[in-house]
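Asker: After the sequence you'll find the predicted model.
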Amino acid sequence: MSFSGKPTTLVDRAIPNDGFWPDLGVADFQTIYRLPAEYLEELLVEGLTTAMGEVNRDLAKRKTAWQAAGITSVENADPQLLPERGFYAAVYKRAVYCRAKAQLLQQFATVNRRAEAANLAKESPDTEAQFLSFSQQAVRLIQGRGRITAVLL
């Protein structure tokens, strides 16, 4: 069920990744992050694909370092090389799904713009900022950095 009370039709479609980071599922995204039912499959796929590319770019240095250590896939990594592989795969998905939701929520006004359907929780810049923050926290966690970075000037 979406924010509007309309039943959500789950899209059983995989978004293939680069082989190193886990593949993503549109249905998982819809289920976990409760996207509005009004979004078409193509919009969801585009949002996930874009967010995936951005997160992959953010994590390029971490990927290179892990590959240099002999890790070829996060989900299937040797437990001796990456004992927290399941955790990192889950955090990666959180980074992508939160970034995609942040981007997609801002498009809701163009998808369904009836006065009675306006819902500030879906369209608010604060909601976008919150989900972008969730995504960035997940990226920083994979990078081995904390939530805050301070630099001595």
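Answerer: Now that the structure is in, tell me what you want to look at. Residues are numbered from 1 along each chain as shown.
Asker: For the rest of this, base every contact and every neighbour count on C-alpha atoms.
Answerer: OK.
Asker: Show me what the longest helix belonging to the chain is packed up against.
Answerer: As assigned by DSSP state H, the longest helix anywhere in the chain is helix 85-105. Packing partners of helix 85-105 (3 or more Cα pairs under 8 Å, 6 or more residues apart in numbering; DSSP states H and E): helix 26-33, helix 41-58, helix 125-143.
Asker: The structure to be compared is supplied as follows:
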Amino acid sequence: MFVATGHTAAHQVNNNGFFPDLSSDDFIKTQKLDGIISGDRLVFALTLAISQVNTALMDWQLSQQRDGYMSLNAVPSSSINNQSRLIALYKQAVFSFAKAQLVEHYRDFDTTALGNKKAEMLDMNIDIYRRDANWAIADIQGKSRAIVELI
């Protein structure tokens, strides 16, 4: 797991105008990250995650814009801690996908049983981060969180 041991300078990741710009500093503050991840790597992970979430929400965004809401913040929503619930969910989706990517690319492997167990735990965490992201996307769209897979 990542542990905060250092400081990375904050970078703003500009978004598409509908969804909010995000700060790498907000990401760092809400996630367990260590100081070895560079600011450029954080920005890259956030950029990819924003792209993934924005693609998943593209039809929903267009529907909101057709209804006259030109930004996520303008879409009617309850407020939590003086912030739109939808903004909080959007950050959850982006930050979860970004964290999944970082964990996936920075996990350590060794040949010991302990190393294999650690890798298995990280794989479970990656799945949890992706699940959280998908749940946040479903919540934004007002859809059910149920995921059914045929075997």
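Answerer: Perfect, I can see it now. Predicted model only: the values in this text are computed from it and were never measured.
Asker: Let's have the helices and strands packed on helix 85-105 of the first structure in JSON lines, adding distance to residue 100 of the first structure.
Answerer: Shown next, in JSON lines, are those (distance: least, Cα to Cα, whole Å):
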{"stretch": "helix 26-33", "distance to residue 100 of the first structure": "9"}
{"stretch": "helix 41-58", "distance to residue 100 of the first structure": "5"}
{"stretch": "helix 125-143", "distance to residue 100 of the first structure": "9"}
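Asker: now those helices in CSV, with mean neighbour count?
Answerer: Below are these laid out as CSV (neighbours: other Cα atoms under 10 Å):
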stretch, mean neighbour count
helix 26-33, 17
helix 41-58, 17
helix 125-143, 19
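Asker: between those, which one is nearest to residue 75 of the first structure?
Answerer: helix 125-143 (13.4 Å; Cα to Cα).
Asker: how much does that closest one stray from the second structure?
Answerer: Helix 125-143 of the first structure differs from its equivalent in the second structure by a mean of 0.5 Å after superposition (mean Cα distance after the TM-score superposition for the first structure).
Asker: what's next to that helix, contact-wise?
Answerer: Applying Cα atoms under 8 Å, 6 or more residues apart in numbering, the external contacts of helix 125-143 of the first structure come out as 55, 58-59, 62, 88, 91-92, 94-99, 101-103, 105-106, 121, 146-147.
Asker: now those: which count as buried?
Answerer: Buried members of the contacts of helix 125-143 of the first structure, scored by 16 or more other Cα atoms under 10 Å, are 55, 59, 62, 88, 91-92, 94-99, 101-103, 105-106.
Asker: What's the match for residue 29 of the first structure in the second structure?
Answerer: Using TM-score structural alignment as the criterion, residue 29 of the first structure maps onto residue 27 of the second structure.
Asker: quick one: that match and residue 95 touch, right?
Answerer: Yes - counting by Cα atoms under 8 Å, residue 27 of the second structure does reach residue 95; the two are 6.3 Å apart.
Asker: Distance of residue 51 of the second structure relative to residue 40 of the second structure?
Answerer: As judged by Cα to Cα, to the nearest Å, residue 51 of the second structure and residue 40 of the second structure stand 16 Å apart.
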